[in-house]
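J.: let me see the structure of the following:
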Amino acid sequence: MSGHGFHVHGPHDHELEHAVQGAHDEHGAGHGSGADKRMTNQIAMFTAVMATVGAIFGYMAGATQANAGLYKNDAAIKKTEASNQWNYYQAKSSKQNLAELALELVPEPRKAFYQEEIKRYKSEKAEIKAKAEALEAEASEWDRKSDEQMHQHHRWAQATTALQVSIALAAIALLTRKKWLEWAMFAMGGLGVLVGVLAALHV
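T.: Okay, here's the model as predicted:
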């Protein structure tokens, strides 16, 4: 913590610090070939870029996961409201059935009343059914949105993981000076960025 507030380490900060420190040590000591210095600078720059991109991807992974949870909750609310409407519909159906039974049993002067009651129940049931079906459609849409956000979350998480692996490879490449590790670092970083692009495109 500094005098200006808190300093929070991100998931890639330690690797980045090691890479940059390695670059400084290389220049300060004045040892090694020009190729080694170029490799050190290249890896340090790569690590800084991947750490920044990885932080963005990590944020997006968290945001889409939170959205998926919120949308699933909205879907559950709509399903409950739809269930309540269907229960209301069933209650109206029961009353309609009783009115139809009464229509058969009451004297002629009372039949007109029950005929109107049956007509009213049918009208109310139609309105209730339409509302229940609309609520079910809304619930299905919220479920679809939740699934879409969760799919994106997995994509962002995959991209973040690939970038973390690329940074780990960068640290190993910096220590061992193995060229193939540097190429593996670039390949894994490129894969991570590609998956991040797929996530952004909702693929």
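J.: please count neighbours and contacts with C-alpha atoms only from this point.
T.: OK.
J.: and Lys131, what element?
T.: Here Lys131, judged by DSSP states H and E, is contained in helix 108-176.
J.: mind listing what the residue most central in space within the chain touches?
T.: Residue closest to the mean C-alpha point of the chain, counted by CA atoms, centre = their mean, is Thr64 at 2.5 Å. Thr64 is in contact with 149-150, 152-153, counting by CA atoms under 8 Å, 6 or more residues apart in numbering.
J.: buried stuff in the strand or helix carrying Gly189?
T.: Using DSSP H and E, Gly189 sits in helix 179-200. For helix 179-200, burial by neighbour count (16 or more other CA atoms under 10 Å) applies to 181-182, 184-186, 188-193, 195-197, 199.
J.: one more, please, to line up against the first structure:
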Amino acid sequence: MSGHGFHVHGPHDHELEHAAHHGQKDPFQGRIAVTTAVLATVGALFGYMGGATQANATLYKNNAAIKKTEASNQWNYFQAKSSKQNLSELALVLVPEEKKPEVQKEIDRYKSEKAEIREGAEKLELESRDWDRQSDEQMHLHHRWAQATTALQVSIALAAITLLTRRKWLEIGMYGVAGVGGLLGVAAALHL
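T.: Below is the predicted model of the structure:
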């Protein structure tokens, strides 16, 4: 290529250089080269989407764990209030009559507090389940994008082999695998 340095040329480079020097235009080579460039570009986009959905899945799973921990803390608080309520109910039996209204008031307060705590804990558990569901959806999409990217990578490899061997069946296989990759990409884009 240049007059300076040492260059290693592959068969593909040699064919292109030969065609450039001799003014030959090979529509087969051009078609395969353009197809490879398009597949590489689409594959890069699919790869980006695969990475983005995987990052989202991890983030959502982390959010689910945080909400689950918060819910667990609330259930522990609920249990502590239950223990205090139980002790107050025991005290209600043991205290003299004049102190019973005060103890009953305490029991009622614990019941009220427990209801609020339970509601908060259940809400946090629902939020955790929602984050888990979103994470699962993102992982499903990640797998679709990864399958699409892999199919396009295989089709690019087939394109290189097709260019070197000039076998029509390999060209058909390349387009077929690329089509499968494209369909998987569409499925991922449509959240299927």
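J.: quick check: TM-score for this pair?
T.: Once superposed, the chains reach a TM-score of 0.90 (TM-score structural alignment, normalised by the length of the second structure), with 183 aligned residues with a CA RMSD of 1.7 Å.
J.: thinking again about what came up before, the residue nearest to the centre of the first structure maps to what in the second structure?
T.: When the second structure is aligned by TM-score structural alignment, Thr64 of the first structure is paired with Thr53.
J.: and Trp142 of the first structure, by the same measure?
T.: Per TM-score structural alignment, Trp142 of the first structure is aligned with Trp131.
J.: and its match, how many neighbours?
T.: 23 (other CA atoms under 10 Å).
J.: what sits closest to it if chain neighbours are left out?
T.: Closest residue to Trp131 of the second structure apart from its sequence neighbours, by CA to CA, 6 or more residues apart in numbering: Ala64 at 4.9 Å.
J.: superposed on the first structure, where does the strand or helix carrying the one you found end up, distance-wise?
T.: In this structure, Ala64 of the second structure sits in helix 27-94 according to DSSP H and E. Superposing on the first structure places helix 27-94 of the second structure at an average distance of 0.6 Å from its equivalents, by mean CA distance after the TM-score superposition for the first structure.
J.: chain center to that helix, what's the gap?
T.: 9 Å (CA atoms, centre = their mean, to the nearest Å).
J.: now that helix and helix 168-189, what's the angle there?
T.: Helix 27-94 of the second structure runs at 30 degrees relative to helix 168-189, counting by axes from the mean of the first three to the mean of the last three CA atoms, to 10 degrees.
J.: just the angle for helix 27-94 of the second structure relative to helix 100-165, thanks.
T.: 170 degrees.
J.: so where is stretch 101-111 of the second structure in the first structure?
T.: So stretch 101-111 of the second structure sits over residues 112-122 in the first structure, by TM-score structural alignment.
J.: how close does the matching stretch sit to the second structure?
T.: Superposing on the second structure and averaging over aligned pairs (mean CA distance after the TM-score superposition for the first structure), stretch 112-122 of the first structure comes out at 0.5 Å.
J.: what sits up against that stretch?
T.: Counting by CA under 8 Å, 6+ apart, 92-93, 95-96, 99-100, 102-103 sit against stretch 112-122 of the first structure.
J.: could you redo the last one with a cut-off of 6 Å?
T.: Contacts with stretch 112-122 of the first structure, where a contact means CA atoms under 6 Å, 6 or more residues apart in numbering, come from 96, 99, 103.
J.: tell me the contacts of the second one?
T.: Looking back up the chat, that one is Ala99 of the first structure. For Ala99 of the first structure, the contact set (CA under 6 Å, 6+ apart) comprises Tyr114.
J.: so what corresponds to it in the second structure?
T.: Using TM-score structural alignment, Ala99 of the first structure sits opposite Ser88 in the second structure.
J.: any idea how far Glu98 of the second structure is from that match?
T.: Going from Ser88 of the second structure to Glu98 of the second structure by CA to CA, to the nearest Å gives 15 Å.
J.: Asp108 of the second structure now?
T.: Using CA to CA, Asp108 of the second structure is found at 17 Å from Glu98 of the second structure.
J.: who's more crowded, the two?
T.: Using other CA under 10 Å, the more surrounded residue of Asp108 of the second structure and Glu98 is Asp108, with 14 against 8.
J.: give the contact list for the aligned residue in the first structure for Met174 of the second structure.
T.: Correspondence of Met174 of the second structure to the first structure, assessed by TM-score structural alignment: Met185. By CA under 6 Å, 6+ apart, the contact set of Met185 of the first structure is 166, 169-170.
J.: distance of His142 of the second structure from Tyr48 of the second structure?
T.: In terms of CA to CA, His142 of the second structure sits 10 Å off from Tyr48 of the second structure.
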